[in-house]
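1. Take a look and give me a structure for this.
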Amino acid sequence: MNRRLILQLSSATGSAVLGLMAYKGVRWRFQSNTGTVFADNKAVDVEREVDNEIESELTLKQVQIFFRHGARTPLKTIPNVEQANYEVRLFLAGVPHTLYNYTLRDLTGGGARPESSLEKHYRKHTLKGGAYIGQLTCLGQDQTYMLGRRIRRRYLDKFGLISDQYDPDSILPHSTNTQRTIDSLRCVVAGIYGAVHLKKAGNVVLYTQDIGKEYLFPNGHHCDFLKKLTHKTLTNYGNIPGVKEERLKLEQVLGIDSSLDPKEQVCMVDVRDDIVCRKSHGFQVPEKLREFEEIVERYAVGMVVYANTGTDGKLREEVVKLAMGRSLFMVIQKIEGAVKGEKGPKMMLYSCHDTSLIPLLVAMGIYDGKWPPFAADIAIELYEDKKGEHWVKVQYLGEDMTERGFGSPVVSVSQMKSALSKYMVDNKRHKELCGATFPAQLQAPSDLNLPEGSLLPDHQETKEESAEADEKAERPAGM
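-> Now for the predicted structure:
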């Protein structure tokens, strides 16, 4: 079967990539005024072969991987619905091929793991079956182990970036300070090296840090602006025209009258969380909720995107800076360090959350509008060509991504830095922005087809509503 491929190339990368496209059996011609490459080929997958040819001409120098934890127990349960039975011995037992001894250290000071206020919160809430909320399950352990196996196949077996013998100088495993992300990191590392080898190595170190210093998720603990935005989203998104009507229908089915007690208002994010956890672990979704799954998904995604990236325009830029701007700054710092030949790990693993990945995807212009699944990953790869020039490629869920404004997944370091610069902030600037005056009024989300200039509703909160929203606003995931 004949195939015809059209590859759009940016002007800056076109000449470099074209030099790699003299692939035997393929006829190439370059249309200079459009920057378009045409290829005719027979009975081969041209895109994959060209991709492999490009990679064969480049040397991988570094990779930074942000990944969401695996499947977990829910953070919230749906009111007036029987809970799923998360029996501890069936759902939370350690999966043998992920288990080995490791030391958990403070990233900044090298001491013992800092205390986790989030874990204290989780352990106050026990589900049916005895499990705590927000804990990595056996399924989640397997999901992140399999992610580790995929990482091994690409970066050890294919590229030889790091040795198959564990070396603490070649890999930096960093997790947020929640047990589910720490356990997920353990499983990913097990997938890369194998638990048997890691048991023999005996010096495995994983890192975390105090929540006040953490930059791997939108951290409202010490950022008043972010906390207020999440608070406003939680208390007002459900009152947006269109959303409100669907919320009231759902509440009626659940036997809830939030007009009598506003703090009983159903949160679409909480409902989605319970549903997704049930379905992931083989539990049936309660029949009365099945007709609402699609609408819950839509508005839950809308809420989490609004709370962690704002809406279009200046607010989006500022919120993404606050949410993950320090992580983006770190990514570019590490890339530039590698380009300069500075010594450091070749593989960085960042175990984080859904709310970490969404702002990163938005900043790169590759967000698909969907909630990142359990164990989703973003890989930022740094390459060097034979001329000593450096290039960056981003993968999401194991697939090459073409960032906003570029015609190829392979871009120069300067292009990557330029594309992300408006979202990048160092610690000093982040602190300044966190103390900025919060807007008196917020634009409503732009994806709900509301009249232009519509504002986010702002109702008078009760003390109970305000306290619950504040508590949720300090969580790194699920709001």
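2. Please make it C-alpha for all contacts and neighbour counts, starting now.
-> OK.
3. ok, and the closest non-adjacent residue to residue 79?
-> Excluding its sequence neighbours, the residue lying closest to residue 79 (CA to CA, 6 or more residues apart in numbering) is residue 254, at 7.2 Å.
4. Let's see this one next, to set against the first:
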Amino acid sequence: MSPFKPTAIVKRSLPSDHLTNRGRIMGVWIFHRHGDRAPNRYLGPPHHYEEECNHWFSRIPPASAQSGEGGAAFRELSKFYEVRVSETQNGGKFLDVGRAPFGFLSILGMDQMREVGRRFRHRYEKFGHRVSTLNSQDDPSSYAFLDHWDVHAYSTNYLRTVMSVQCFLDGLIGSRNNAQINKRNKTTNTKNSIIYAGGGLSHYYKEAGFHEQLELLNKSMLTTEEDMGHVVGGRTTVKVDVRDRRIDTLNAFDRRPKMMNELVKDVIATEQFQRIDSMAIPLATKLCDFLPGLIGAPQAFGGTPSGINWIHANDHFVCRRAHSVPLLAFTDHEGKDNEVEAEAMLESMAIPVMSHLAWRFREWYSSPRLLAAVSSPPLREIMSQMYDAVDRSSEERRPFVLYSCHDVTLLGLLYAIGADFLVSGEDCGGTRMQEEGKAIHCGLDDGLIANHGSDQSSWRWWPAYSSTIAFELVKVEDQTGVDGHFIRVVLNGKALRLVPMLSTGDERILSRQPLRKRQLFGDTTGGGMCNMMGLQDFSQVIHTLEENGGGGSLFSSVEESSLEKQLGRLGVDGG
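-> Model (predicted):
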């Protein structure tokens, strides 16, 4: 049976073990957002520009060249995780060239991504295929990751996403235990248990402070080629590919800017979008009093009634909180008599800004064509690889694929597969926003809403830095072939409950259709059983996504247009 053909959906009950961390994991596909970064744009008054630039330069790897090539940290990482950028991608140059420090991955972001890689390594040391003989007390280096997994890494054409996946790989396959490092350096220092490629930057900055120069780094802390060769068991380390735009699946906004421009404008033109976005004009006006750089800043797709770029606005709160920087730092309000009151006023806008941003993308991904354009190419790509993995022999390495991308990409994937907390319409978003006789967008100031008593947030959720969506191909014992393999989707370490569309007649998101009338996957019953998504189910989800979106051919080609320079970078500018 062709994996692309619609199939009848058969409800399956499996032990709840397969919902958690058990079962044989035979393939892994991970989409992740990049790590913490400096803000994408300067939003303050012009006379504070240099001051704020200097601050963010202190938070990113030193010598991050103005050319955007990433400086010493990027060069050190690239010794072990080579980067190959297709010439069709901005002439082989990163799209964020020349913007340092704005939009650049921070030291904190490098640490985040290495930690994410380390956590995934530990997960698959325990639950991956062919590891039953590994003693849990053994040195982790005895588990040669690349001997078991066929690792590939892909990235969008941004320095921050490329360095993020390099650091992910560093935590996954490049870590060194302290005993080996100490033996080489003949030291008894045990403060750090791990050192990585890239110059030992985490240790250096924690010890020396953010404002020191890289030239002061103790070179004995650098990981050598000899170390890395030992860690990966003699195999060539993994390369990072920024693929030809014609075959890249990660960034629809950069790949087909003209089409995406038209699709988003269709959403913006609706009566509902115009009405609700207009209600945010007072909030936008107050924000501009504090952040004048929002006035007249480029907006994707020709602008909306509220008149500002909400990704940039949300950026201000996220980036400063992450680095404990006051919201009013480097503005004209800093140091004034009413500074405390003004800081509190700006802080009170954080939740409404994030809520309105999340609502806007909820409206975007309510469009079947737009949602399919963003999410169908990557989902179809991994589905094909899953079918291939089923046919691999027991002795072959298994697929382990990393995709380094952006918040809007992750959000689109979650809407496409029907992540319950986003699409159910039963939480405090969805239906309330459209009920007649009630205020539109009620609860805007309420913030994150608990979903059915859990700690998972509702539709207002936004992917944080270093967020991950892992698609795990799980082999059920005593079953063979396609029917013996199921898909577990894990968001930031937690298995997801999915409510996907399985036919074109299904109600889409923001519907009033009760959950019990829809097909659920990843749902655990009182009897301890759960209903997992099979490969044919996954095929059906993708087929329906594309059918609702107007057909798979709509998303299969790349375009060159005069809009490319104007629009090509705007779709993920805040990601």
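5. Give me the TM-score for this pair.
-> The TM-score (TM-score structural alignment, normalised by the length of the first structure) is 0.69; 389 aligned residues with a CA RMSD of 4.0 Å.
6. Tell me how many other residues crowd the residue nearest to residue 79 of the first structure.
-> Residues lying near residue 254 of the first structure (other CA atoms under 10 Å) number 16.
7. repeat for residue 322 of the second structure
-> Here the number of neighbours of residue 322 of the second structure (other CA under 10 Å) works out to 12.
8. which position in the first structure aligns with it?
-> The alignment partner of residue 322 of the second structure in the first structure, by TM-score structural alignment, is residue 280.
9. Give me the distance between that match and residue 66 of the first structure.
-> To residue 66 of the first structure, residue 280 of the first structure is 22 Å away according to CA to CA, to the nearest Å.
10. cool, residue 385 of the first structure as well?
-> Distance, residue 385 of the first structure to residue 66 of the first structure, using CA to CA: 25 Å.
11. Go ahead and confirm the match of residue 322 of the second structure touches residue 73.
-> No. Counting by CA atoms under 8 Å, residue 73 is not a contact partner of residue 280 of the first structure; they are 9.9 Å apart.
12. Contacts only, for the residue positioned nearest the centre of the first structure.
-> The centroid of the first structure falls nearest to residue 357 when counting by CA atoms, centre = their mean (2.0 Å). Contact analysis of residue 357 of the first structure by CA atoms under 8 Å, 6 or more residues apart in numbering lists 66, 67, 68, 372, 377, 378.
13. how about residue 124 of the first structure, secondary structure?
-> Judged by DSSP: H, G, I helix; E, B strand; the rest coil, the three-state class of residue 124 of the first structure is coil.
14. Without its sequence neighbours, what residue ends up closest to it?
-> Leaving out its chain neighbours, the residue that sits closest to residue 124 of the first structure by CA to CA, 6+ apart is residue 132, at 7.8 Å.
15. Do I have it right that that neighbour meets residue 122?
-> Yes. Between residue 132 of the first structure and residue 122 a contact is recorded at 6.2 Å, counting by CA under 8 Å.
16. tally of neighbours for residue 273 of the first structure?
-> When neighbours are defined as other CA under 10 Å, residue 273 of the first structure has 21 of them.
17. quick one: contacts for it?
-> Counting by CA under 8 Å, 6+ apart, residue 273 of the first structure makes contact with 74, 75, 76, 77, 478.
18. Show me the subset of those residues that the second structure keeps too.
-> Contacts conserved in the second structure for those, using both residues aligned by TM-score structural alignment, their matches' CA atoms under 8 Å: 74, 75, 478.
19. So which residues of the stretch 1-150 of the first structure form strands?
-> Ranges of strands in the stretch 1-150 of the first structure, per DSSP state E, counting those that start in this stretch, are 2-8, 27-31, 36-42, 59-68, 103-106.
20. looking at the ones you listed, which is buried most?
-> Among the strands of the stretch 1-150 of the first structure, strand 59-68 has the highest mean neighbour count (mean count of other CA atoms under 10 Å), at a mean of 23.
21. what span of the second structure lines up against that one?
-> Taking TM-score structural alignment, strand 59-68 of the first structure hits residues 24-33 over in the second structure.
22. how much does the matching stretch stray from the first structure?
-> If you overlay the two and look at stretch 24-33 of the second structure, the average distance to its match in the first structure is 0.9 Å (mean CA distance after the TM-score superposition for the first structure).
23. from the chain's centre, how far out does the helix or strand encompassing residue 269 of the first structure sit?
-> Using DSSP states H and E, residue 269 of the first structure sits in helix 268-280. Averaging C-alpha positions (CA atoms, centre = their mean, to the nearest Å) puts helix 268-280 of the first structure 18 Å from its chain's average.
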